[in-house]
Structures are given as structure tokens and as C-alpha cells.
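Q: dropping the sequence and predicted coords here.
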Amino acid sequence: MDPLADAPALREALDGFVVHLRDERGLSAHSVRAYAGDAADLLAHASRRGARTPADLDLRLLRSWLAGLQARGLARTTLARRASAARALTAWCARRGLADADAGALLASPKPHRTLPGVLRQEQAGAVLDAAGERAQRAAGAHDPAAAALALRDRAVLELLYATGVRVGELCGLDLGDVDDARRLVRVVGKGDKERAVPLGVPALAALDAWRARGRPVLEGPRSGAALLLGRRGGRLDQRAAREVVHRAVRSVPGAPDLAPHGLRHSAATHLLEGGADLRTVQELLGHATLTTTQVYTHVTAERLRSTYARAHPRA
């Protein structure tokens, strides 16, 4: 049963909000689903409290919704995300004239605990990539073209993720034409369809060359299109398959933490800062909308400094 069946104006507002997120803000399908789910839950709560139009949403109602979620034991990060969705919804309603005021403008939410992202040490990252290169060499001598092609692809995936710090969705979305070999750049389409150019290191470009020359033609098929990276059946590489490539590769290195593709992104950013890159440059490379998001990596490097000090200094 539709919880908004008795409040068609709220249902209409929800549908309009989803269109706004998808078509005007250009959010990813995942983000749209998350915001839409949170907004639907809020409006269902409002409907149960007697609200019938967006104008009925007020700060007290929003707070009661968050209090109920908190009583159910939701994590602070989840509460913060839901409060953000509520603020986005009420702001949109106010802009559209569906409400006289933005009820969520004063809505506070618990600040999420910011956990430091897991990263590889530089020598661990090197070991992961070296092992991938060795697997590609072994596969090439095994006289199994498909296995050799997949090994070349896996090496390219790992090198690209670490060299560029791109998100796994950005990686899987790359096309052949996005690589500028002459300038060693790759064109990346990030969140909100924003484009950026990211440099490629020599090892990453070498892995990419090997994949394009000797791996991709083996897997290429009718479903390949212009996709740069392919799955074993010839279609565009799936994000789940890319994640498995990373997990499998990192697990092969003794002592390395089990990381997903985002862990390689964190590692790349951390190692750039440790190597002397400035925060603004790292922000541009990662495609962060604000510098605040990038600043978490300064916490990572500071944590490493303390850890190294504690191990190495005789009077730590």
C-alpha cells in the first residue's frame, strides 16, 4: 500500500523532487535512489502525522522524524545523510513555491564520525602492482589466450586505479577515446557529469598499451562498443568485477589490508600528499567538489606520522 495514497500533493512533490535530482542536479542513479528513499520515508512520516501538502512540513515534524530514526539505532552517518536529504527536499519545495518557507534550513543533524580511510603503504602498493605484472607474464606463457587477456586487463585496472585515483564507476565508464596517449592524460567523467583530465604515469600507460594491443582484441565482441575495459564476455567491465580484481590482488600481498577500489583511490591520494603534492592539486585529480572532502587525507598522513613516530622514536 502506498503510504502517500491519502496525500497526493506529497506524492507529487516526491516525484518532482526525484526528477530534479536526476535531470537538474545530474546525480548518479545510486544517489538518486538514496535521496528518494530518504525523502519518501520522511513524507510517509509526515503523512502519518497529518501532513497533506509540502507546506505542512515544519521543523518540529522534521525533528520528530530524525528522533524516531535515532531511536531505532541508526548510525550517526546514516542520520546525517537522511537529514541532508530532508534539507534538500524542503529547499526544493521552497524554491518551487510548494511551501512558504524552507523548513529544513535550521535542521541540525549529528555530525558523522569521520573514520580514516584504509590505505596501502607505498611498498605494499608497489607489491600489488608488481604481482599483477608477474601474473600477466605467467598467463602469457600458459597458451590460454582468454586467461592471458584477463590478466592483462586486471593489471591495467590496478595500474589505472592507483595512478589516477579515479572512482570505480569512473574507471568502468572509460572509453577508448578517453585516453590521450601523446599527453599521457585520461578524460574522466565524474559526479554530476563533470569532466576532468587526469595524468597517467608511465607504468599505467604501459599496462594500458599491453591490454589494448594483446588483451582487448581477444575479449572484444558485439557488446564491446567503445568501452576501454571489458568483461570476460566482451561487454563493458562491470563494477563488481573490478572490485573483485582489486580484492583478489590486495589479498595476494602478505600484511596488506583488504581494500576495495576506493582503497586504491585513498592510497593514491595519501601517497601524493606524502610525496609533496599540495591539497588543491589532489582535489582536482580526485574530482572533489570541495577542498573539505580532500582534507581527510591530511588526517591520514598525520596518523601515519604519529604511528611511525611511536614505533621509531626511543622516547615515544
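A: Thanks, I have the structure now.

Q: drop to CA atoms for contacts and neighbour counts, all remaining ones
A: Will do.

Q: for V119, which three-state class applies?
A: Secondary structure for V119, judged by DSSP: H, G, I helix; E, B strand; the rest coil, is coil.

Q: what's the neighbour count on G276?
A: Per other Cα atoms under 10 Å, the neighbour tally for G276 reads 8.

Q: tell me the contacts of it?
A: If you count contacts by Cα atoms under 8 Å, 6 or more residues apart in numbering, G276 has none.

Q: which strand or helix spans it?
A: G276 is part of no helix or strand when elements are defined by DSSP states H and E.

Q: and R52, by the same measure?
A: With DSSP H and E as the criterion, R52 is inside neither a helix nor a strand.

Q: where along the stretch 201-316 of the chain do the helices fall?
A: In the stretch 201-316 of the chain, the helices defined using DSSP state H, counting those that start in this stretch lie at 202-210, 216-219, 239-251, 261-274, 279-286, 291-294, 296-312.

Q: quick one: closest of those helices to G190.
A: Nearest of the helices of the stretch 201-316 of the chain to G190, taken as Cα to Cα: helix 279-286 at 9.1 Å.

Q: alright, now check it against this:
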Amino acid sequence: MAGAKRDSVRGSGNSRPPKPDSALLARFADHLTYRRGRSAHTVRAYLSDVGSLFAFLDVDPDDPAVRLDDVLTRRALRAWLADVSRRSARTTVARRVSSIRTFTAWLADAELTAADAGSSLVAPAAHRTLPGVLRAGEASDALAAAALGAEQHDPLALRDHLIVELLYATGIRVGELCGLDVDDVDRDRRVIRVLGKGDRERVVPFGLPADRALGTWLDVGRPALWVPRSGSALLLGTRGGRLDQRQARTVVHRVLEAVPGAPDLGPHGLRHSAATHLLEGGADLRVVQELLGHASLATTQLYTHVSVDRLRAVHDRAHPRA
């Protein structure tokens, strides 16, 4: 209860979340954006998770009668976690716990609470599963299908061809792809400058097929779609604005539909496929980590796997008793 210690934990998960203009959540959003360098998408996810906590507790965080130390107790957070765990997948629970831990740590650092109640909150271990992946032949067929569609130099077909070429050639994230500007591309060196998670910048190379698709798009496709509001965006939507991530996902799904037997993957599937094929071609894991923009090598190990055939080949070549 506001202003006094709670003897019980209220909440059913069905209460209304804080108002969109919540002053407390706005301050937290500024912290995530300007101090932690989180993307707009990530900030929205954090705010949604924190909002679900206050909705469960049936508390308005901006109510002047509310004392956050009395509301955000370890007991209350564990009750919320138990409720979320019953209704959500482990990966979702892990993400929400991470959001709440970040939130309670910020409250304590900002001296809005006396202690960090979320520091001991632990989510159940998530099942770490590998994303889907294309075989090398399926990737080649998908790129060939996209190139065939672009032969008539239709602007959208040229754009779609470039989307799949760049995603597979570089392994960049779909958000990074859509955020590219024309000046981020260095065709002389065949590299792109990418702004990744946490505003970390990296340079990623691409090959000749992607360069050819890029050249045709810049010479023919982009000028046909360009409007004043296009600005410097490299990839454009049907109305000339910067390409939306949803449009890019639709393009990838549509291209892969043309490949018999290929799994139904989105842009992340092309990213994982690119990393896997690099490893199978002999690339060092740390090189792949740098290309993908992972802060931790452990993340790269999740996104990539080595085929049994490659393991057998390396074992046969390297082990004295093979």
C-alpha cells in the first residue's frame, strides 16, 4: 500500500500499466537512451517490461503517495517473477528480469530508492537454441532468384535484390541494414560502416556480387524512388522514405519462398547463415565475432555452429589417431 509497508503482494497481471507519459518511466527512458546508448526499439521493450511490473503490482509510479521502497520489495518482485514465469516462455522471462534489474539498479543509483531490490532477482535459465540456417546451395539459389527478379530493372526488384545480397554478404542485423546511409558505403574498398548495438561502430566488407547489386541500385533503382524526404537513406520504401524493418523482413521471406525446400527464415536467418558459412569456409571465430558486432564471443558461439562434416574433416586432418 502507498506510504506504508505492504503486508501482502497485490497484483493479478491484469491491471493497467503506467500511463505513456509517466514521468518516472520518461526519466528511465532518457537514462537508457543517453547514458546507456540503447536503441529506440530496446528502450520500448524495457519500458513495456517495467510497465508490466507496475501493472501487476497495481501501482501508479507517479502517485506522490507511493514510496518505491515500499512497493518494489524483494517479495513483490519474486511474486511478479512467479506470475510471469507461469505465463511466458523462458526467453521472455529472462528478458523481463534483465529489464527489471536494470530499472531497479537505476533507481538505486539515482537515489530514488534506498536499495536495489532487483539485484537478487534471478530468472530461470533460458533454453539457448540455434536459429535456422540455409545450406550454401539454398543461399545461392535465393540470391539467384532475387537477381533474376531484378533483371528488368524494376526499382523495387533492384532494392529487394540488394537487401538479400547485403544481408548475406555482411551478416549485419536488419536494423543496421535499414539504418545505412549512402555515405556509409565505400565501394572502392567494398566495405560498409555500420552503427550497431550500444552505438558501437564497425566496418564490414562485402563481395563483388553485392557490389554489383549496389551499383545498379544506386544508378537506377534509388533515383526512381527518391523523394525529398528520402534524405541520405541508402534503402528506400515504396513511398521514398527510409526502408522499414518490416518491409525488409517481408522481402526476405518472399525471396526464400522461391527456393524449394529452403526453411522460412527472416533477415536473422541470413545473418546466421552468413556466419555459419564463414566458419565452414575456415574463418576464425573471433573474426566472425567482429563481423557480426558481438561484444561477447559466447554470443557468436550461439549464433554459429559447425557442421558435422567439417568437424570430421578437421579431425581426420589434425588428429594423429584419426
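A: The structure has been received and is ready for your questions. The structure presented is a predicted model; accordingly, all values stated were derived computationally and were not measured.

Q: TM-score of the superposition?
A: After superposition, the two chains reach a TM-score (TM-score structural alignment, normalised by the length of the first structure) of 0.85; 292 aligned residues with a Cα RMSD of 2.4 Å.

Q: closest to S31 of the first structure out of the helices of the stretch 201-316 of the first structure?
A: The closest of these to S31 of the first structure is helix 239-251. By Cα to Cα, the value is 16.0 Å.

Q: got the angle between that closest one and helix 261-274?
A: 60 degrees (axes from the mean of the first three to the mean of the last three Cα atoms, to 10 degrees).

Q: let me know which of the helices of the stretch 201-316 of the first structure is tucked in deepest.
A: Most buried of the helices of the stretch 201-316 of the first structure, by mean neighbour count (mean count of other Cα atoms under 10 Å): helix 261-274, with a mean of 22.

Q: once aligned to the second structure, how far is that helix on average?
A: Compared with the second structure after fitting, helix 261-274 of the first structure has a mean deviation of 0.9 Å; criterion: mean Cα distance after the TM-score superposition for the first structure.

Q: so which elements touch that helix?
A: helix 145-164, helix 239-251, helix 279-286, helix 296-312 (3 or more Cα pairs under 8 Å, 6 or more residues apart in numbering; DSSP states H and E).

Q: how about that helix, which residues of the second structure does it hit?
A: Residues 267-280 of the second structure are where helix 261-274 of the first structure aligns, taking TM-score structural alignment as the criterion.

Q: what residues does the matching stretch touch?
A: Contacts for stretch 267-280 of the second structure (Cα under 8 Å, 6+ apart): 131-136, 164, 167-174, 248-249, 252, 285, 288, 292, 303-307, 310.

Q: returning to that earlier point: distance to E134 of the first structure added to the helices and strands packed on helix 261-274 of the first structure, as JSON lines?
A: What follows is those, written out as JSON lines (distance: least, Cα to Cα, whole Å):
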{"stretch": "helix 145-164", "distance to E134 of the first structure": "9"}
{"stretch": "helix 239-251", "distance to E134 of the first structure": "12"}
{"stretch": "helix 279-286", "distance to E134 of the first structure": "28"}
{"stretch": "helix 296-312", "distance to E134 of the first structure": "30"}
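
Q: relative to G192 of the first structure, which of the ones you listed is closest?
A: It's helix 279-286; of these, that one is closest to G192 of the first structure (Cα to Cα) at 13.8 Å.

Q: what angle sits between the closest one and helix 296-312?
A: Using the same axes, to 10 degrees: helix 279-286 of the first structure against helix 296-312 is 110 degrees.

Q: great, nothing more from me.
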